[in-house]
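Participant: Any chance you can model this:
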Amino acid sequence: MPTADEILLLAEHFSLYFTIVIFVTGTVGNLLNLGVLTTLKLFRCNQCAFYLIIGSIVDTCQLSIIFIISILPFIYGFSPDNIFIVWCKLKYILPQLFRLLSTSIVCFAAFDQFLFTNPQYSMRRISSIQLARRLTLTAICIWIIHCIPYAIFYQIIPLNGCIITNTNLIHYYSYFYYPILHGLFPILTSCLFSLLAYRNVRHLVRRQLAVVRRRLDRQLTAMVFLRVIFFVLLLTPYTIYRIYSLNDLVSRLDPGPYAVDQLIYSIMASLINLNYSISFYIFLLSSSRYRRQVKLFYSKTSCRFFKLICNTNQNEISPSD
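Facilitator: The predicted structure is shown next:
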């Protein structure tokens, strides 16, 4: 039977290697998303594409923060959040901020597709790039304010490390933040609007729409719909675990239970972190049209790169006398 030290080592290595994999694959995927969605004319001034662009940026920031948090203990040989109070606070403030932003963007995208594909003109008018920008800016401001209590009440406790010290805040995260704000509300919201958008798209053929517009609506709805499915599947286990862990703190003085708790946390955190690395691959899976668009972007980028290299080499060659 493995000892507590062996379980802790397993949890640390699992978290590190998994984080490296999703950081590399996720960053590459998010950058490709940004390239396709920002360069192709089809997606310009499209509010759903705007949400997907912002989502890719937020997910890239989140992956970078997660990678830094995971790699620092192996570089220095200890966990900085149990020693440095600033890092203790930042370790929880920044991931929470980008997690909430990423969750909001998924919900906004589903809501926008519901509006944009709605058969009623009055509903379609609500969907606009201006609304997308305002909702995104509002979400950024709200979640920054929401993270302020983290900066105040996260403290370093010798026996438990970096934890929340305010009882009321623990109750808030236990009974509202994780079950409602982080769990039930975004899950239900994203599911509801993505299902309604999917229903709307199935009736697009009855409306007098240009073929290009109809294909774009179907493509974006399929991409958002599948993104929501994976979002819900990966978010639910972590939400359940966090509710339990906040109400049943395990002390470092109990090596066995503490090691098992750390291993479970590593697995649950890895699942939710997948949310920030798989958007590009979900979009490829959901839409054959997006796969062709990625190939088009890749071929254009490659041609420009080779032309740049050739022009640089020609400029470096001086004419012979």
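Participant: can we go C-alpha only for contacts and neighbour counts from here?
Facilitator: Fine.
Participant: Chain neighbours aside, what residue packs nearest to the residue sitting nearest the centre point of the chain?
Facilitator: Nearest to the centroid of the C-alpha atoms of the chain, with distances taken as Cα atoms, centre = their mean, sits residue 276, at 3.3 Å. In this structure, residue 276 finds its nearest non-sequential neighbour in residue 59, 4.7 Å apart by Cα to Cα, 6 or more residues apart in numbering.
Participant: Number of residues surrounding the one you found?
Facilitator: 26 (other Cα atoms under 10 Å).
Participant: can you check residue 90 too?
Facilitator: Count around residue 90 with other Cα under 10 Å applied: 17.
Participant: With residue 310 instead?
Facilitator: 11.
Participant: Check the one 5 residues further on too.
Facilitator: If you count neighbours by other Cα under 10 Å, residue 315 ends up with 10.
Participant: so what does the host helix or strand of it touch, helix or strand wise?
Facilitator: For residue 315, the element it lies in under DSSP states H and E is helix 288-316. For helix 288-316, the packing partners by 3 or more Cα pairs under 8 Å, 6 or more residues apart in numbering; DSSP states H and E come out as helix 4-39, helix 279-286.
Participant: Just say which of the ones you listed is most tucked in.
Facilitator: Most buried of the helices and strands packed on helix 288-316 by mean neighbour count (mean count of other Cα atoms under 10 Å) is helix 279-286; its value is a mean of 20.
Participant: Now do it: everything it contacts.
Facilitator: For helix 279-286, contacts defined as Cα atoms under 8 Å, 6 or more residues apart in numbering pick out 26, 29-30, 32-33, 56, 222-223, 226-227, 290-291.
Participant: What is the nearest of the residues you listed to residue 14?
Facilitator: Using Cα to Cα, residue 26 comes nearest to residue 14 of those, at 17.4 Å.
Participant: Setting the sequence-adjacent residues aside, check what's closest to residue 268.
Facilitator: residue 238 (5.0 Å).
Participant: Quick one: neighbours of the one you found, just the number.
Facilitator: For residue 238, using other Cα under 10 Å, the count is 23.
Participant: Second chain to compare with the first, below:
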Amino acid sequence: ITNFFLAPILGAIFPLIILIVFGILTYRNLHLMTTINDQQQSIPTRLSMWERQITRMMIIQTVLNVSCTLPHCIFLIYTIATVQQRAMKSLNQIYIEYLLALLCAYIVSLDFASSFYIYFLSSSRFRKTTKMYLKRLLHLGNDQVTPFNISASTVPVTGTKTHNRQYRMVYLN
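Facilitator: The predicted model follows:
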């Protein structure tokens, strides 16, 4: 019974309380930093934009965390409530409960996998940084096309200079 009592508290309620408390503290700290910065400067700075992005990310993360953890918590409470009737359950009911347990575990795992996508969708700075690193990783750059003529030939030629400083010749007809 101790296991059934502590599982919803340690697995669902306690992490949500910690997430909400630290989210509120982070928001207050960012808001205080922005307020002090705005008092020192009359022009709104990047800090207020950063505060909005962080606040948006925290709100989305908290709502998603609550949405993903709540089904698991409800299933744990249901399991605790029906533990006395475990021997009397039919095979179909056991299969349905097992399916619900797997579904709840899948929903909880979505919460852990979603952080990257939340940050990617809600922060333009994160998108720019990710785009820059992907370009660097895949060696994608902006190619510069510079037309030039070679006097020895009569065919016009266009050279393409890539980021590796190599030239590709394209003959124009």
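Participant: Hmm, the residue nearest to residue 268 of structure 1 is touching residue 271, no?
Facilitator: Yes. Judged on Cα atoms under 8 Å, residue 238 of structure 1 makes contact with residue 271 at a distance of 7.3 Å.
Participant: Helix or strand next in line after whichever strand or helix holds residue 140 of structure 1, which one?
Facilitator: Counting by DSSP H and E, the element that carries residue 140 of structure 1 is helix 129-146. Next helix or strand after helix 129-146 of structure 1 toward the C-terminus (DSSP H and E): helix 148-153.
Participant: For that following helix, grab the matching residue range in structure 2.
Facilitator: Alignment of helix 148-153 of structure 1 against structure 2: no match, by TM-score structural alignment.
Participant: list the helices and strands that helix packs on?
Facilitator: Here helix 148-153 of structure 1 touches helix 85-116, going by 3+ Cα pairs under 8 Å, 6+ apart.
Participant: in structure 2, what residues pair with the helix it packs on?
Facilitator: Alignment of helix 85-116 of structure 1 against structure 2: no match, by TM-score structural alignment.
Participant: List the buried residues of that helix.
Facilitator: Residues 85, 87-116 are the ones in helix 85-116 of structure 1 that count as buried (16 or more other Cα atoms under 10 Å).
Participant: What ranges does structure 2 have for its helices?
Facilitator: 2-8, 14-40, 46-81, 91-113, 115-122, 124-138 (DSSP state H).
Participant: picking that back up, CSV please, covering the helices and strands packed on helix 288-316 of structure 1 and showing distance to residue 263 of structure 1.
Facilitator: Output for these, formatted as CSV (distance: least, Cα to Cα, whole Å):
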stretch, distance to residue 263 of structure 1
helix 4-39, 5
helix 279-286, 26
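Participant: Quick check: which of the ones you listed is nearest to residue 172 of structure 1?
Facilitator: The minimum distance between residue 172 of structure 1 and these falls on helix 4-39, with 27.6 Å, by Cα to Cα.
Participant: quick one: the helix or strand just after the closest one aligns where in structure 2?
Facilitator: Going down the chain from helix 4-39 of structure 1, the next helix or strand is helix 47-76, by DSSP H and E. Aligned using TM-score structural alignment, helix 47-76 of structure 1 spans no residues in structure 2.
Participant: could you check the angle helix 211-247 makes with helix 47-76 of structure 1?
Facilitator: Put simply, helix 47-76 of structure 1 runs at 40 degrees to helix 211-247, going by axes from the mean of the first three to the mean of the last three Cα atoms, to 10 degrees.
Participant: in helix 47-76 of structure 1, what counts as buried?
Facilitator: 47-67, 69-71.
Participant: ok now it, how far from the chain's centre?
Facilitator: The chain centre lies 7 Å from the centre of helix 47-76 of structure 1; the measure is Cα atoms, centre = their mean, to the nearest Å.
Participant: Let me know the angle separating it from helix 129-146.
Facilitator: If you take the same axes, to 10 degrees, helix 47-76 of structure 1 sits at 30 degrees to helix 129-146.
Participant: same for helix 47-76 of structure 1, what does it pack against?
Facilitator: helix 4-39, helix 85-116, helix 129-146.
Participant: Now render the ones you listed as JSON lines, adding distance to residue 305 of structure 1.
Facilitator: Output for the helices and strands packed on helix 47-76 of structure 1, formatted as JSON lines (distance: least, Cα to Cα, whole Å):
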{"stretch": "helix 4-39", "distance to residue 305 of structure 1": "14"}
{"stretch": "helix 85-116", "distance to residue 305 of structure 1": "32"}
{"stretch": "helix 129-146", "distance to residue 305 of structure 1": "32"}
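Participant: nearest to residue 246 of structure 1, of the ones you listed?
Facilitator: Comparing the helices and strands packed on helix 47-76 of structure 1 by Cα to Cα, helix 85-116 comes nearest, at 14.1 Å.
Participant: Compute the inter-axis angle for the closest one and helix 129-146.
Facilitator: Using the same axes, to 10 degrees: helix 85-116 of structure 1 against helix 129-146 is 150 degrees.
Participant: Can you give me the distance of residue 102 of structure 2 to residue 70 of structure 2?
Facilitator: 14 Å (Cα to Cα, to the nearest Å).
Participant: what about these two, which has more around it?
Facilitator: Taking neighbours as other Cα under 10 Å, residue 102 of structure 2 and residue 70 compare with residue 70 leading, 19 against 13.
Participant: Could you find the counterpart of the residue nearest to residue 268 of structure 1 in structure 2?
Facilitator: Using TM-score structural alignment, residue 238 of structure 1 sits opposite residue 72 in structure 2.
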